[in-house]
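K.L.:
sequence? don't have it. structure:
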C-alpha cells in the first residue's frame, strides 16, 4: 500500500511538473465518462446552489476555474493547452474572440429557452443574431452617491461632476474605456469614437475634472465608498450593488443622457470537448427559475425577461439596476476597437491620470 501511495505521489509530481493542474487532471475522466463541464468564469459569478442542482438533475459535474479580466481569459484560451467548455466574456471581447477564431458557433437546434430573453438584450452589435453568445448578465456605468453628503435627486447628468462644489469628492474606477467614455458622452460623442480630435477633447475635459477627483482606484473603490470615504464615485452597476448592501446611504444613478451598457455572455471556446454537458447547462441556465435564482445571488441585472418577472417587486421596480427603456436606448455597448485606437484611449487616459 505504501509503495502504491509513493508511486501515485511520484506520478502526481510528474503531472504537476509538466504543467497539469487539477483542471487538466479531470480531463481524462471527463472525456471517458463525458460527465463533466469545465466552466471558466469570473470569480463568484454563479450561485453554487445552482451547480449542485444542475449536477443532481443531469449527472454532469461542473469544474469551475476563475479569471479576473477579459484579457487574462482571452490570453489563456488563445495560448491553448486548456479544455474549457464554456466561458463568460464581455461584449467587446466576444467580438475579439470571434474575429480571432476562438469561438464555436451555437447550435441553435440544441438550445431551448431562448424565447425567455428580452429583445433589447439580443442581436447586439458585438454578435449579430447571437450566433456565438447567450446574454448572462448586463449592467451600466453610472454615478454612486452617499445621501449623507449629497442630496438625493441632485446628480442626474455627467456634466454635473465638473461642478466646483464637488472638489476632492469623486472616486473614479480605474478603467480607460469607462473614464474616457463618460467624458465623451458628456460632450455628446460616442463611447466608440475613433476620432482623434474628439478623444483629445475628452482628455482635456478630464484634466479639468482633476480638482474634483479624490482618487482613481480599482476594486478597493467598493470598500472606500461603503466606508463613506467619498461622497461620489463613478463605477459599474454590479459594483454599486455590492457597495449598497454594505451601506444603506449609497445610491446608484444612470445619467439621463445615457451611458455604457455592458453585457457578459456565455460562449463556447474552441477548446470545448463536452458538448452534451454544454447544451444541458445552457438550457438549464435559460430556464427562468434558474436565471432568477442566479440574479438574486449575484445582484446583477438579468437579461432573461421571464426570470425578471420572477424577481421580488422591489428588485423589478429598482430603476438603479433596471433603468427605464429610454435610458437603455441612449446607452452604448463598447465595440472592439483596433489595437492602435485602444492604445490611443489608454495613452490619453494615462495622461489624465498623470495630470491628476
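P.N.:
Looks like it arrived, so ask away. Because the structure is predicted, anything quoted here is derived from the model rather than measured.

K.L.:
alpha carbons only for contacts and neighbour counts from here, please
P.N.:
Will do.

K.L.:
Longest strand of the protein, counting residues only.
P.N.:
Taking residue count as the measure and DSSP state E as the definition, the longest strand of the chain comes out as strand 133-146.

K.L.:
Pasting the second one now:
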C-alpha cells in the first residue's frame, strides 16, 4: 500500500508542473496524436503500476497532476482547459461540468470495457446513459472511530453532529455541501431536499456543535484518527478501510439515518488535446485486471464487476469497504441543485466557521 493519503488530501500542483514537458517534442502515434496524456486526478488514486502499465501497453506516457477537491478542478477548467485529457470529478460535478459546457461526450465504441461495469452503474441519474462519464469508484460517508476510546458503536449522526459526549475528540468534514447534507439527513430530510429552511436548521445545529468539534478536516480524517488526535471522524469508507488494515482498534459505521453516496468518474474535458488517447486510457482503466490492481492499492469500492470478481474475499467481505444493512437503503447520491444553492451553502458554512 502507498503512503496513506486520502484521495482528497493533497493540493493541486502548478499547471506548469502538472502539464510538465510542454516544450518537449513528442512523437506521434498511429492515431496522429502525441504519445502523451495529461491526467488530472485526486492524489494516491491509481494503482502502483497503473500509469507505467498503460505506457508499456500503448507507448503513451501519462503526466498526472493532483487537485484537492472538486471546486479546485472546476475552477481550473472554468477559464478554459489548459491541456488536460482525462479528469476524475465526483457525480454532482459531472452534472455541473456538463451543463457548463466543460465536458466532451464519450464515444462508447472506443470504450468496450464499459461492459465490465456492474449493472447499477450503467445508467445513473446524474448522467443518463453514461454519455459524459464512466464510473471509477464509489464512496459512502460514515463515522470512523477508535473502539477503545468510544463507548459502543456510534450508529447515529447525533454522536458527531448533536452531542457533547465526546467534546474535543470529534473531526468533521470541511466540505460544506457534504456537511449540510449529512445534517439534513440526520434531521430526517433527503440530502437532495435542502430548502432554505432546512439549511438554516442545519446551520444552527452546526453552530451549536462547533464548540465540541476539535477540527474541520479536508479529508485527512483517517490519518488524524490513526494518530490518536481524534476519536470520531466523519470520513469516507475507503479512507477508513486503509487505516483499519493497519490498526484493528479502528472501525467504520454508516449511521442508521443513512448517508451521502458519491462516485468519482472518468471524463474527457472539453478541449482535450488528445481525445483518442483519452478514450484509450479510460478503456484501459476499466479493464478487469487493471481495475483490480487499482482497487488493491486504493481500497475504495469498485463499480467494475469484472475487477471485483478478481479481488480476494478479504476485500469483498470487508464491512468498511462495502457497508450494508438498513442504513444503506436510506442513503442517497447527492444531486447538483443550482449555483444559488452552492452560494447559500458557502454562506452557511462561513457563518459556522465564524461562530
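P.N.:
Yep, that arrived. Not measured: the values here are computed from a predicted model.

K.L.:
which secondary structure elements does the following helix or strand past the longest strand of structure 1 contact?
P.N.:
Following the chain from strand 133-146 of structure 1 toward its C-terminal end, the next helix or strand by DSSP states H and E is strand 170-173. Strand 170-173 of structure 1 makes packing contacts with strand 213-217, helix 221-226, strand 232-236 when contacts are defined by 3 or more C-alpha pairs under 8 Å, 6 or more residues apart in numbering; DSSP states H and E.

K.L.:
Identify, out of those, the most deeply packed stretch.
P.N.:
Highest mean neighbour count among these (mean count of other C-alpha atoms under 10 Å): strand 232-236, with a mean of 25.

K.L.:
quick one: that strand to structure 2 mean distance?
P.N.:
Comparing strand 232-236 of structure 1 with its match in structure 2 after superposition yields a mean distance of 1.3 Å (mean C-alpha distance after the TM-score superposition for structure 1).

K.L.:
what range in structure 2 matches that strand?
P.N.:
Following TM-score structural alignment, the aligned partner range for strand 232-236 of structure 1 in structure 2 is 232-236.

K.L.:
List the residues that contact the residue nearest to the spatial centre of structure 1.
P.N.:
Residue closest to the average C-alpha location in structure 1 (C-alpha atoms, centre = their mean): residue 264, at 4.7 Å. For residue 264 of structure 1, the contacting residues are 88, 89, 90, 91, 135, 136, 137, 138, by C-alpha atoms under 8 Å, 6 or more residues apart in numbering.

K.L.:
From residue 193 of structure 1, how far off is the fifth one?
P.N.:
Here residue 135 of structure 1 is placed at a distance of 25 Å from residue 193 of structure 1 (C-alpha to C-alpha, to the nearest Å).

K.L.:
More neighbours: those two, which one.
P.N.:
Between residue 135 of structure 1 and residue 193, counting by other C-alpha atoms under 10 Å, residue 135 is the more crowded of the two (25 against 17).

K.L.:
who touches the closest residue to the more buried one other than its chain neighbours in this structure?
P.N.:
With C-alpha to C-alpha, 6 or more residues apart in numbering as the measure, residue 265 is the residue that lies nearest to residue 135 of structure 1, at 4.4 Å, once sequence neighbours are left out. With contacts defined as C-alpha under 8 Å, 6+ apart, the neighbours of residue 265 of structure 1 are 87, 88, 89, 90, 91, 94, 133, 134, 135, 136, 137.

K.L.:
Would you mind pulling the contact partners of stretch 157-174 of structure 2?
P.N.:
Residues from elsewhere that reach stretch 157-174 of structure 2, judged by C-alpha under 8 Å, 6+ apart: 179, 182-183, 186, 205-206, 208-209, 211-219, 221, 229-235, 255, 257.

K.L.:
what distance separates the helix or strand where the residue nearest to residue 135 of structure 1 lies from the centre of its chain?
P.N.:
Using DSSP H and E, residue 265 of structure 1 sits within strand 261-269. In terms of C-alpha atoms, centre = their mean, to the nearest Å, the gap separating the centre of strand 261-269 of structure 1 from the centre of its chain is 8 Å.

K.L.:
ok, average deviation of it from structure 2?
P.N.:
Per aligned residue, strand 261-269 of structure 1 averages 0.6 Å (mean C-alpha distance after the TM-score superposition for structure 1).

K.L.:
What lies in contact with stretch 46-59 of structure 1?
P.N.:
Stretch 46-59 of structure 1 is contacted by residues 35, 60, 61, 62, 280, 281, 284, 290, 293, 294, 297, 298 when judged by C-alpha under 8 Å, 6+ apart.

K.L.:
Now, the residues you listed that are in helices?
P.N.:
Using DSSP state H, the members of these that fall in helices are 280, 281, 284, 290, 293, 294, 297, 298.

K.L.:
Please produce a markdown table containing those, extended by neighbour count and distance to residue 143 of structure 1.
P.N.:
As requested, those are exported to a markdown table (neighbours: other C-alpha atoms under 10 Å; distance: C-alpha to C-alpha, whole Å):
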| residue | neighbour count | distance to residue 143 of structure 1 |
| --- | --- | --- |
| 280 | 19 | 39 |
| 281 | 20 | 35 |
| 284 | 21 | 34 |
| 290 | 17 | 30 |
| 293 | 19 | 27 |
| 294 | 24 | 25 |
| 297 | 15 | 23 |
| 298 | 18 | 20 |
